[in-house]
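Q: Got a sequence here, can you model it:
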Amino acid sequence: MAGKASKKQAHTNAAVLKRLYTVAGAILALAAVRLLLSGGSWFKLIAFHAPAAACVYMLEKGGRPKFDADGRVVREGMDLNQEGLTEWMFDIVYLSLFADVGHAVFNTSKFWYVMLLVPVYLGYKIKGAAGPMLGGMRNAQAPSAGAPASAPAKSKRQTKRDKNADKIRYKYK
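A: Below is the predicted model of the structure:
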């Protein structure tokens, strides 16, 4: 029973990486065949796949579990099903594969324009994460002339403390 969670995460990570390589290998083989048939540029194919290759490398290095000779988990790797940066790396890989499928089916590189969504989406996510911090700085400044100054709402506990602060207290010796 010891280490059941790490065993489960290790097997889940191995399955996720296997599925990623299976899907990506099939789509990249299709794109390579299409490139051979159409006589396209190998440099363009490599340049377009650089962000996805970097993401796959990071997912592999961080998420690949390590087992010892007996099959016990030595290191389970980071959770590849977590939200945040890991999810964004998978999104970049999947967008790249989508562009490959579009290129293979329609023989146009215009599907690679979808990769322009990555910086837009990243900016949106950063604004969402940093927005409350930046918004707090704006609220700390003096209120504008047209806006009435409103006191922040007090919690029940603070209201009770303020009410009890006015009471006279006696100390008995």
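
Q: C-alpha only now, for contacts and for neighbours.
A: Noted.

Q: can you give me the helices in this structure?
A: All helices of the chain, identified by DSSP state H, fall at 4-38, 42-63, 85-106, 117-140, 156-165.

Q: need the ones you listed in TSV with mean neighbour count, can you?
A: Shown next, in TSV, are the helices of the chain (neighbours: other C-alpha atoms under 10 Å):
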stretch	mean neighbour count
helix 4-38	16
helix 42-63	15
helix 85-106	18
helix 117-140	11
helix 156-165	10
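
Q: Could you also give me the structure for this second sequence? I'd like to compare it with the first:
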Amino acid sequence: MARQALKTQASRNAAILQRTHMIALGVHGFHLLLRFTFVRRSFWAYLLLSFPSLLIQFWFERVGRPTYVDGVNGKELKRAGEDLEAKGLTEWMWDVVYWSWGCIVLTTLLGDWAWWFFAVIPLYSAWLAYTTFTGARQGLMGGGGAMPAEGASSGAQSKRQQKMEKRGGQKMQYR
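A: Model prediction:
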């Protein structure tokens, strides 16, 4: 049971990478098959706009693929790879890959004008950067959900205060 968490992550990463490669093969194969047999689509647009997803998949393969070495008891885990289900940048990179696949399928089915859907990625990235920056700025400036100062009223009553006022008992006065 030694290093069970690493073994679990290694098997999960291998399964994720296998599934990713099979989906990518299906999406790109579908596009190229229809492009070369039925309809003519812009090949340069396809290459240019599928490049980010292919680059990200290569990066995931590089950092996420577990490596094994020959040991006394057969293959032993040397490195489990980075967590491919991590939050933050990894999650954003998965979004880019999925959106790229969707744009490739839409372009295959609807035509070259569907490549304009790819413009959502920079807009989404700009929105994420803006909200992250403004949230961090509010946190640094002391805003954003800070508790009211001592003696100041937030306008909300606790359940105990509400029950007391309902019974006609002691009423709270706020200044």
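
Q: just to revisit the earlier point, and V73 of structure 1, which of the helices of structure 1 is closest to it?
A: V73 of structure 1 lies closest to helix 4-38 among those, at 6.3 Å (C-alpha to C-alpha).

Q: quick one on the thing from earlier: export the helices of structure 1 to JSON lines and append columns for distance to G71 of structure 1.
A: Below are the helices of structure 1 laid out as JSON lines (distance: least, C-alpha to C-alpha, whole Å):
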{"stretch": "helix 4-38", "distance to G71 of structure 1": "10"}
{"stretch": "helix 42-63", "distance to G71 of structure 1": "17"}
{"stretch": "helix 85-106", "distance to G71 of structure 1": "26"}
{"stretch": "helix 117-140", "distance to G71 of structure 1": "39"}
{"stretch": "helix 156-165", "distance to G71 of structure 1": "55"}
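
Q: Looking at those helices, which is nearest to E76 of structure 1?
A: Across those, E76 of structure 1 has its closest neighbour in helix 4-38 (4.5 Å, C-alpha to C-alpha).

Q: Now do the contacts for the residue positioned nearest the centre of structure 2.
A: Geometric centre of structure 2, nearest residue: E91, 2.3 Å, by C-alpha atoms, centre = their mean. For E91 of structure 2, the contact set (C-alpha atoms under 8 Å, 6 or more residues apart in numbering) comprises E85.

Q: What of R65 of structure 2?
A: R65 of structure 2 makes contacts with A10, N13, A14, L17, A80, G81, E82, as judged by C-alpha under 8 Å, 6+ apart.

Q: and these, which two are the farthest apart?
A: Across those, the longest distance by C-alpha to C-alpha is 12.8 Å; it joins L17 and A80.

Q: intersection of neighbour lists for the two?
A: G64, R65.

Q: Translate the residue nearest to the centre of structure 2 into the numbering of structure 1.
A: By TM-score structural alignment, E91 of structure 2 lines up with E87 in structure 1.

Q: Then L17 of structure 2?
A: Alignment note: L17 of structure 2 maps to L17 in structure 1; criterion TM-score structural alignment.

Q: so that match sits right up against G62, yeah?
A: No: counting by C-alpha atoms under 8 Å, L17 of structure 1 does not reach G62; the two are 11.1 Å apart.
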